[in-house]
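In: coords please:
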Amino acid sequence: MKPTTIIQTAAIFGAVAVGIGAFGAHGLKPMLEAAGRLETFETAVKYHFYHSLALFGLGSLALIKPEWNKLGLSYWGFTLGIMIFSGSLYVLCLSGITWLGAVTPLGGVAFILGWIGLFWGGYSKK
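Out: Presented below is the predicted three-dimensional model:
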């Protein structure tokens, strides 16, 4: 995975996290509170933002350490984790489709694989 692609992905996810977070805090707050989903929405935004920052760090690391060429698992783990974990929670909060709660842990597993991929990328070095 090219470092610039990783950084651009981080930038897009970061911008979306800020937008969704602001919209949730201002425009959706009454609806989320009424549904008892404000905390769930905030969790989705937090993990979305944490892993956007992790992607930025990953891209920066890939620029500094090009010999660490096995960081693709980390990229895909973080990317899919944001889409599945945070995405399923966003849809759950906004639609009330409760079966999406069963999908959310798959995003958590993707996040874990992303962190393991970061370890592997630094360990193997080639």
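
In: From here on, just use CA atoms for contacts and neighbour counts.
Out: OK.

In: residues making contact with stretch 37-49?
Out: Here stretch 37-49 makes contact (CA atoms under 8 Å, 6 or more residues apart in numbering) with 13-14, 17-18, 20-21, 24, 29, 32, 82, 85-87, 89-90, 93.

In: can you map out the helices along the protein?
Out: For the chain, applying DSSP state H gives helices covering 3-26, 29-35, 38-64, 72-81, 87-95, 104-124.

In: any chance of those in TSV, plus mean neighbour count?
Out: Output for the helices of the chain, formatted as TSV (neighbours: other CA atoms under 10 Å):
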stretch	mean neighbour count
helix 3-26	17
helix 29-35	13
helix 38-64	20
helix 72-81	24
helix 87-95	19
helix 104-124	19
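
In: this one as well, want them side by side:
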Amino acid sequence: MDESGGLEAPLVKRRVSEADFIWFKVAAISGMLAVGLGAYGTHMFKPTNPTNKDVWQTASLYHLVHTVALLAAPLTKRPRVFGGLLTFGLVAFSGSCYIAALYENRSLSLPAPFGGFGFIGAWASLLF
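Out: Next up is the predicted model:
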């Protein structure tokens, strides 16, 4: 507690190394792809089966949300673990969903659950 009787949040003091700034570049590339693929999915993607449009939108949502999270990687205790797992999740989950929707072949999304576990692992890594 601080002097006023309220709770004081502990300050995280971690020196960010130059090597950890690579995650900003990864996030920049991923962000460009997320916006571009999201726009393509909204304006140009016309699958024969409308379910594939939903798959594309799900891939796009997870892609954008986890790209924003990737910006925090340099601030985490283990940036390479957090950033690596998020990047793996982006490729395996969003990437395979984009491909499955584009080719209208659900079997191409087999890596998606592994990408989901990558996302979960990244978030869990913040606990330790």
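
In: so which of the contacts of stretch 37-49 of structure 1 comes closest to residue 104 of structure 1?
Out: Ranked by distance to residue 104 of structure 1 (CA to CA), those are led by residue 85 at 4.6 Å.

In: tell me the contacts of that closest one?
Out: Contacts of residue 85 of structure 1 (CA under 8 Å, 6+ apart): 44, 103, 104, 105, 106, 107, 108.

In: which of these still touch in structure 2?
Out: Contacts from those that recur in structure 2, judged by both residues aligned by TM-score structural alignment, their matches' CA atoms under 8 Å, are 44, 103, 104, 105, 106, 107, 108.

In: Looking for the alignment partner of the third one in structure 2.
Out: When the two structures are superposed using TM-score structural alignment, residue 104 of structure 1 falls opposite residue 112 in structure 2.

In: Would you confirm that residue 97 of structure 1 contacts residue 91?
Out: Yes - shown here, residue 97 of structure 1 and residue 91 form a contact pair, counting by CA atoms under 8 Å, at 7.3 Å.

In: which residue packs closest to residue 6 of structure 1, ignoring adjacent ones?
Out: residue 59 (5.0 Å; CA to CA, 6 or more residues apart in numbering).

In: Go ahead and flag the most central residue of structure 1.
Out: residue 82 (2.7 Å; CA atoms, centre = their mean).
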